[in-house]
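>>> what's the 3D shape of this:
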Amino acid sequence: MPTSSPPSDLAVINHKIVADGEILPAVTLKDGSRVQTGTVATLLHNIRLYNADERGPVEHELAAAIPTLFKVGLFDLFPPSEWIAGDNPGRRRVGELALAYLGDST
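Now for the predicted structure:
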């Protein structure tokens, strides 16, 4: 897989779901890699926005989350094909972005 976006990028994106003055930390996983907390919650928030026909920055924010979601194992639990199935456009877009991310690594 390609290298992920720096956690600071996600920190800015993920801040949109927390109250002013709150900070979501990056954490170090046992393998030594760092990931930004709040990414799944922000993803769900952005899927709702996407489904309400907000695009542009929201689509960029969905794409920025993909490397971290792979790193924490979300796509092991729910593979991209499951995200694409069904009639939820935001969820489908996440699955498409995940497949595109995988394609970038080959």
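
>>> make it CA atoms for all contacts and neighbour counts henceforth
Fine.

>>> gap between residue 76 and residue 12?
26 Å (Cα to Cα, to the nearest Å).

>>> in this protein, which spans are strands?
26-28, 34-36 (DSSP state E).

>>> which among those strands is found nearest to residue 93?
Closest to residue 93 of the strands of the chain, according to Cα to Cα: strand 34-36, at 21.3 Å.

>>> this one next, for a side-by-side:
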Amino acid sequence: MAGGGGKEAALPGWWRQMVSSQRREAGRILAELMETRGIMPLLMKARNGQSWSAVEKAQLLAHLRRMAHLSPYLIALLLPGSVLLLPIYAWWLDRRRLRRGD
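Here you go, the predicted structure:
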């Protein structure tokens, strides 16, 4: 793996920035999806005839809000030809981040 760093250094700066943006956003999406893993037991509870407590309703709402924030990412991945649009999408997301100053 030590040789991989030399290959990245040989790439143009704009390409390294695009790849790092894609990796960062992929990591963020994966982290958000991992946080929503507990939604299925909550959803199945109502299906099995049990009722949700106030705490469970709050958890369910938090999961749904988290998933709503991911919907632009997921929609972009489901569109036909979206693989070709991913570099453009990553560039656009990076521009928004730079504008905010993160």
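
>>> got a TM-score for the pair?
The TM-score (TM-score structural alignment, normalised by the length of the second structure) is 0.31; 47 aligned residues with a Cα RMSD of 3.6 Å.

>>> just to revisit the earlier point, adding distance to residue 63 of the first structure and mean neighbour count, write the strands of the first structure out as JSON lines.
Shown next, in JSON lines, are the strands of the first structure (distance: least, Cα to Cα, whole Å; neighbours: other Cα atoms under 10 Å):
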{"stretch": "strand 26-28", "distance to residue 63 of the first structure": "18", "mean neighbour count": "13"}
{"stretch": "strand 34-36", "distance to residue 63 of the first structure": "14", "mean neighbour count": "21"}
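
>>> now tabulate the ones you listed in JSON lines and tack on distance to residue 67 of the first structure.
Putting the strands of the first structure into JSON lines (distance: least, Cα to Cα, whole Å) gives the following:
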{"stretch": "strand 26-28", "distance to residue 67 of the first structure": "14"}
{"stretch": "strand 34-36", "distance to residue 67 of the first structure": "9"}
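
>>> out of those strands, which is closest to residue 102 of the first structure?
That would be strand 34-36 among the strands of the first structure, by Cα to Cα, at 18.6 Å.

>>> remind me what that closest one packs against, helices and strands.
Secondary-structure packing of strand 34-36 of the first structure (3 or more Cα pairs under 8 Å, 6 or more residues apart in numbering; DSSP states H and E): helix 7-14, strand 26-28, helix 57-71.

>>> same list (these) but as JSON lines, adding distance to residue 104 of the first structure.
JSON lines is the format used below for these (distance: least, Cα to Cα, whole Å):
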{"stretch": "helix 7-14", "distance to residue 104 of the first structure": "20"}
{"stretch": "strand 26-28", "distance to residue 104 of the first structure": "25"}
{"stretch": "helix 57-71", "distance to residue 104 of the first structure": "11"}
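
>>> with that, I have no additional questions.
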